[in-house]
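**Q** Pasting the sequence and the predicted coordinates here, then a few questions.
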Amino acid sequence: MTYLVLLFAFSSGGINLFAQQHPRQEVDFNKGWKFALGDQPGWSATDFNDKSWRTLNLPHDWSIEGKFDQKHPATVGGGALPGGTGWYRKQFQVPATAKGKYIAIDFDGVYRNSEVWINGHYLGKRPNGYIAFRYELTKYLRYGGLNTIAVKVDNAQQPNSRWYSGSGIYRDVKLITLNPIHVAQWGSYVTTPEVSNQSVKVDVALQVNSGTNKQTAVLKTIVLDADKKVLATNTQQVQLGTGQPINTTLLIKNPIRWSVDHPYLYTVQSQILVNGKLLDRYDTPLGIRSFSFNSHKGFTLNGKAMKIRGVCMHHDLGALGAAFNLRAAERQLEILKSMGVNGIRTSHNPPAKALLELCDKMGFIVMDEAFDMWEKKKSEFDYHLDWAKWHKKDLEDQILRDRNHPSVMMWSVGNEIPEQGGTGADTSGRVITRSLVAIVKSLDKTRPITTGNNNVEANNNLVLSGALDLIGYNYNHDKWKDFHKTYPGQKLIASETTSALQTRGSYDMKSDSARIWPVRWDLPLLTGNADFSCSAYDNCYTPWGSSHEQTLQAFENNPAVSGMFVWTGFDYLGEPTPYTWPARSSYFGIMDLAGFPKDVYHLYKSAWTDKPVLHILPHWNWKAGQEIDVISYYSQADEAELYLNGVSQGKKSKQGQDMKVMWRLTYAPGELKAVSRKAGKIVLEKIIRTAGAPAKLELIADRSTIKADGKDLSFVTVRVLDKDGNLIPNADQLISFKLEGEAEIAAVDNGSPISHESFQANQRKAFNGLALAIIKAGEKASDVTLTASSVGLQSATVAIQLKP
């Protein structure tokens, strides 16, 4: 029997879970679960024998472990991976001394239709796969004995999503132990109604659980700076048991503002004391910022006009699937930050709590989205089946959980909702919009509310409701300029843009000829490339979308467009537009599924950062005499000059709103060099060379030192090179991995949208010269060595150190 003993004093320098210095205990409850696919009577029973079940740690996604197959009911649109039903069980002990405490379990997300039992007692069901929830365990625990928690996860009815959902307990689980008098779940609400450079007024509304115990307590509220220095304190006597929130106001002088460039965080600490005894301590993050949206001037943060330069992100983490990993999410945000992104749209569902914490710390503006559909369905078994019973509770829980995050500056209550349409008696979209907005504003009045609309005409029922603070346009960049004619006096956010299609390292000539694939959204692709690729020249896009450059031009030159969210930052599993099987993941990303940048990454970096950029594409391995378009993205320079084998091909400067320059050359093998200059002085040089025969491998770890915590990751890039170190642009060799030390290969990938190789393996073919191995730390300090080998090539090693 595998079990975790909780709620006692650990020896050998461990912690006492009831230590008085911190009465609130939130214990990581992710380790040591038993798991089995299937569904049998009795699996929830306390005495069920689960010894034959697999032991694993959460978060976990069983779908990502499966085989790709177009016959899976999730369909290719859902990632062509299996769903099904699975069970999780865990045993743990609670000492007799814990009796009288409040004990609960928190799930941050279970996809989907989760049902939970404790010691055979049924706790409840949550159909929504993206919502966080808590169950109190107190009454059903065996104090001094063994307890069993069982979770059924039912993702069998598919399709229930338009993209890859994953299956399982795929976000963090925590066991919560509190005194009976404590701050309620998500019971703190901190706002800053008055902000100036001299001071900020901080209002705190605190909901305290005390049952029917109407007694007097002391509430001490403290504001701490980032170094945990006390800046302000308020102490008051309060009456518990009223059911009403307790309100406190504090003043901070000379506040440091939270911004995307300097995401400074304070902490508001609430302490509840009765007869001098500390019963609870609750910390709430505080980012002090003021922001506004203007119908003509766009977005302002802390009094300064700025553009929200964002991307849409689905919740999967590529080869890791839907199972949330802090480092994997952090890596994605680091890559996005490096190209100038300052905004994230959580399309089309509430994100992991930890993602919002990262956005708070790293400086991203978040559009926090609730739903992809309302009453009217998009997929046969999607959330429309649960809408009537659950949407109010789910939306309330999302707002309560997320409303203290300074990164969250917009709520979106729907994406491309079918109820946008309808005339005559069918105006349900107006009624539902008003209802959803009322729910949000009953809990948070500090942020505007929007929806992502693909119908941008004046007859949109969501807009006609009059309830929305921001009008979200999905695509339709050519109509942004006429926005105020359609919606006079309204404020515009480009909630979803672009839908351009690229395969990393694939190029269709000529670069200035567009490929609109498919020709219409509801028609299959009749033509395309035999290798199921899309051109990375930024000349391939959907009929509802536009190229990256076209969208950027419209966005940057229209001050009324407060922000835009590109579809998408990263490729994701599912929705393999414009193709179907064998394609199984998207082509929309600025980065591919493995996180390798496509060429347009450098376009955004040149437009959205103040860093010098010089990038040339494509690679330089072609047929002799072939006509090749060479494109350069550059910034912080006046011009770029191109040289082929030392001979200048001419200087080029961007004209008008152009964001690139282009030369059309007759291919000759050798060296292609670009030079950017400002005022005649060289800013940057970039060289690409014709690659010879594959000769060796190279390994590059994104971090050579990681934490030995059983969770941390190192992402190791594999490059296939010739003898001179040039990347082979079409290399597809099978690469085998060997790992030594206290770590494991969590997943492998190569970014190909049509690969059917398992992510759970110790080998992977390269795709256009690159592959990826994701190394997961064990729990012991160790020196780890990863070796990559391939037949006929010189192998490579990289060292990774695991530190405690």
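**A** Yep, that arrived.

**Q** Every contact and neighbour count from this point should use C-alpha atoms.
**A** OK.

**Q** The chain: helices as residue ranges?
**A** Using DSSP state H, the helices of the chain run over residues 326-338, 353-362, 387-402, 428-443, 461-464, 483-486, 548-556, 600-608.

**Q** which one of those lies closest to Asp531?
**A** Asp531 lies closest to helix 600-608 among these, at 20.9 Å (C-alpha to C-alpha).

**Q** Can you give me the distance of the residue nearest to Glu330 when sequence neighbours are not counted to Ser347?
**A** Take Glu330 and drop its neighbours on the chain: the residue closest to it by C-alpha to C-alpha, 6 or more residues apart in numbering is Leu358, 6.9 Å away. Plainly put, Leu358 is 17 Å away from Ser347 if you go by C-alpha to C-alpha, to the nearest Å.

**Q** These two: which has the busier surroundings?
**A** A side-by-side neighbour count of Leu358 and Ser347, using other C-alpha atoms under 10 Å, places Ser347 first with 27 against 17.

**Q** for the more buried one, what are its contacts?
**A** Cys312, Met313, His314, His315, Glu369 (C-alpha atoms under 8 Å, 6 or more residues apart in numbering).

**Q** another structure for you, compare them:
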Amino acid sequence: MKFMRIMCVAVVLGAACASGATREVLEFNAGWRFHLGDAAGFEASGFNDSKWTSVRLPHDFSIGLPRDFDDSSLKDGAYFQTGIGCYRKEFKVPEAWLSKAVTIDFDGIYENGEIWINGHSLGKRPYGYVPVWHEISGFLKAGKNVVAVRADNSNQPNSRWYTGSGIYRKATLTVANKTHVAYHGVRIETKPEGANGCRLDVAVEVQHGVPGMALEFSVAAQDGTVVATEIAAADGTASVLLKNPVRWSPETPHLYTLETRLKVAGKVVDEHMEIFGVRDFRMDPKEGLFLNGKSIKLKGVCLHHDAGSVGSAFYRPIWKRRLRLLKEAGCNAIRTSHNIAARELIELCDEMGMIVLEEAFDGLRMQKREQDYHLYFDEWWREDLKNMILRDRNSPSVVMWSIGNEIKEKGDAENGPPLVRAMVEEVHRLDPTRPATCGNNFIFAANKAGVSQELDVVGYNDGGGSVWEYANDKAAYPDRLIYGSEVPHTFATRGMYKTTTRVKKAKKDAELSGSTKDKGEWVPNLAKKELWPENKKYASSYDNDYTRISVRGSWKLTRDLPFMIGEFRWTGIDYIGESGNRTNNDFGVLDLCGFKKDPYYLLQSLWTTEPMVHLLPHWTHTFKKGTVIPVWAYSNCDEVELFLNGKSLGRQTMDPDVLRIEWKVPYAPGKLEARAYRAGKPEAATVRVTAGRPACVVLTADKTAMTASGSDVVHIRAEIQDGQGNICPTAMNLVEFKVKGVGTMLGVDNGDPYLEHSFVGEHMPAFNGLCQLLVKSTDEAGRIEITATADGLKSGSMIILSAPSAD
């Protein structure tokens, strides 16, 4: 089944559904009690949990535990402890609910989550990334009720990266009349209609249906104007015509609202509000990807699900900031590596205009780790795939479903193709509008075994040198749709530099014997002798530290091969785990705090058009005067001129094959400035200044006001500056944070991959001049006072206002 032209409409359920007379969607995150460890009989209604800890979801109980470096089974998760966590929550049920349909939804429990309502088990779900929902009406009683959840993450190792533990995503209750639109029961497909219109083919599943039902639909534009209405046929289907719809894209993420009114004997019994978007995409084996008729490349990054100092707990404001920063770099797509995403992440991508490749699993039937998903695969893969697709199948941001990543079955000619074929067929059954894909390393093995031929779109992970096979495979398989699902690692530690090139997984003088698995791109060393030997354990922020091919080399392949749909760089943001004794891997273009690294600006120079220029390295060094330093500029302009202390060091043209400009500059303290030109006119500039001794801590925030919702988050950036307001780019001062008022400390971090401090606490050393505090709102409105002190430095402070929540 080949996907050449597909239109899709989004449906956003849960938090997007408005409360009304017929249906309520209630946040179910507050008022939980937590116990670390097992607790016999805790699911019973009368169990005494008075000594348990009060928590609010989302909650990752691993991130605050000490790391256990003696337990080798925890290595992939950066040695953070796991275990069992028990949760309980009391809630009151009005008498009126007993005649209604009540559905409980947990978007993520890691892992082996079991749920009880008043002592009645709703079952266990092994997979820690799958959303689960249950209708619980038959177990409720008027008055006090208890929901209990057990998360068992004790069987290790079960992942190749940090997973977190517990109820780490949101929970909701949906209350509707007995006869109602089924949970995730709306399916919408769109088809072109005339020159500029489209037709929405809507199918609605009704739960507990009765004779005399009727369905009515209305569609509202983003400004609230009703643009279409329709009445459903007796079978619950309808075709709704939209004239000249505003189509969803990364540049214009326009969303509509579909209201479904379910009537019985003329009376409205359910009103279901859904947010959706219209967009048309086409994949061509010769010309790549078209969105709304326009040729585009996927400028993507892979993202793991943790968010640094909060672990796997999903906070919407944190991820909104992360996506905003990636979009500012020109990124238009993400791959959810390697698991089902949080629903709130998909909603943010819908709202902000970020294309999504949503991935279901890392491995399948064959194990990667002793306790991983292979233990449950045969029993659960269909159900887990179904829940992902039913939840997200109508989201405009999602363009492909990935069934796996670097699956071990890729080289198994006997068992691999039938398994992949079955999974692809299941994707088509659940959602015939989107293609199925998989990230393949060692693509030559997947080709030989026939696994890649079973996919609608073939993803190329670089493992085994797959990045070098694009053109070869296009010649061998001319109808294949190809993209880089995981282009090689971006090694870079923020603020660290090395002049010695490091190329991993390649052999400079290899005998390739027809295979490209040992092939590498070789950037010459930037100096005869290493200028920064003290940075040996860190990665270099020049584009000279990578696996097989540099950032620039990879993008040139994607850019210049017309059939390439795009690429997803590994990775967009640093992530915890898969890092040996280090806390996190430094593969991202943003560090764990979301601070920008030099490769971030490299992508910005390749992926954006707004004039920009960036210089590296910083200009605060202990070198002897005259030491020659390689200075690089990234820019999307035609030319860049470099000045040192006001003297021009030359104006150079940006070469589209080199994608950076270099000057060899004898070091002298002072001011280094770059000016970028287009058509001879100055369009952008940037400056690096030699900093003096650290003098103060300066605080800035990503916003100055919060909502007293109990879940809003502000990012506080602490910067070590000299007396003239310049950042001290090598400062490592220990900073102590204090928070007073109606906010709480959520986490601290500095982006150092070798960080030894806990993410929980008041202290964090600066790393190359920066560290970060996350502050969470409470349910109380008022002032939040934040101070940061460091020995011998002037302290910094700021005030954040927390306003009452509209809810």
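**A** Received the coordinates, thanks. Please read these numbers as outputs of a predicted model, since none were measured by experiment.

**Q** how much space between the corresponding residue of the second structure for the residue nearest to Glu330 of the first structure and Pro317 of the second structure?
**A** In the second structure, the residue matched to Leu358 of the first structure (TM-score structural alignment) is Leu348. According to C-alpha to C-alpha, Leu348 of the second structure and Pro317 of the second structure sit 10 Å apart.

**Q** And for Gly741 of the second structure?
**A** Separation of Gly741 of the second structure from Pro317 of the second structure (C-alpha to C-alpha): 20 Å.

**Q** now the counterpart of Lys229 of the first structure in the second structure: how far from Gly277 of the second structure?
**A** Mapped onto the second structure by TM-score structural alignment, Lys229 of the first structure lines up with Thr225. Separation of Thr225 of the second structure from Gly277 of the second structure (C-alpha to C-alpha) stands at 15 Å.

**Q** For those two, indicate the residue with more neighbours.
**A** Comparing Thr225 of the second structure with Gly277 by other C-alpha under 10 Å, the one with more neighbours is Gly277, at 27 against 11.

**Q** Counterpart of the more buried one over in the first structure?
**A** By TM-score structural alignment, Gly277 of the second structure lines up with Gly287 in the first structure.

**Q** Tell me which residues touch its match, please.
**A** Shown in contact with Gly287 of the first structure (C-alpha under 8 Å, 6+ apart): Arg257, Trp258, Pro263, Tyr264, Leu265, Tyr266, Asp360, His405, Pro406.

**Q** Could you list which residues are in contact with the aligned residue in the second structure for the first one?
**A** Under the alignment (TM-score structural alignment), Arg257 of the first structure maps onto Arg247 of the second structure. Taking C-alpha under 8 Å, 6+ apart as the criterion, Arg247 of the second structure is in contact with Pro253, His254, Gly277, Val278, Arg279, Asp280, Asn292.

**Q** still contacting in the first structure, which of those?
**A** Checked against the first structure using both residues aligned by TM-score structural alignment, their matches' C-alpha atoms under 8 Å, the contacts of Arg247 of the second structure keep these contacts: Pro253, His254, Gly277, Val278, Arg279, Asn292.

**Q** Please flag which of the residues you listed sit within strands.
**A** Val278, Arg279 (DSSP state E).

**Q** still on that earlier bit, please report how far the residue nearest to Glu330 of the first structure lies from Glu627 of the first structure.
**A** In terms of C-alpha to C-alpha, Leu358 of the first structure sits 46 Å off from Glu627 of the first structure.

**Q** Against Pro599 of the second structure, how distant is the most centrally placed residue in the second structure?
**A** The second structure has Leu303 as the residue nearest its centroid, 4.5 Å off, counting by C-alpha atoms, centre = their mean. Relative to Pro599 of the second structure, Leu303 of the second structure is positioned 16 Å away (C-alpha to C-alpha).

**Q** same deal with Met745 of the second structure?
**A** Taking C-alpha to C-alpha as the measure, Met745 of the second structure falls 30 Å from Pro599 of the second structure.

**Q** Stretch 733-750 of the first structure maps to which residues in the second structure?
**A** Matched against the second structure by TM-score structural alignment, stretch 733-750 of the first structure falls on residues 733-750.

**Q** Disregarding residues adjacent in the polypeptide, which is nearest to Ser547 of the first structure?
**A** What sits nearest to Ser547 of the first structure in space, not counting adjacent residues and going by C-alpha to C-alpha, 6+ apart, is Ala500, at 5.3 Å.

**Q** What residue in the second structure is paired with the one you found?
**A** When the second structure is aligned by TM-score structural alignment, the residue opposite Ala500 of the first structure is Thr490.

**Q** Distance of that match relative to Gln156 of the second structure?
**A** Taking C-alpha to C-alpha as the measure, Thr490 of the second structure falls 28 Å from Gln156 of the second structure.
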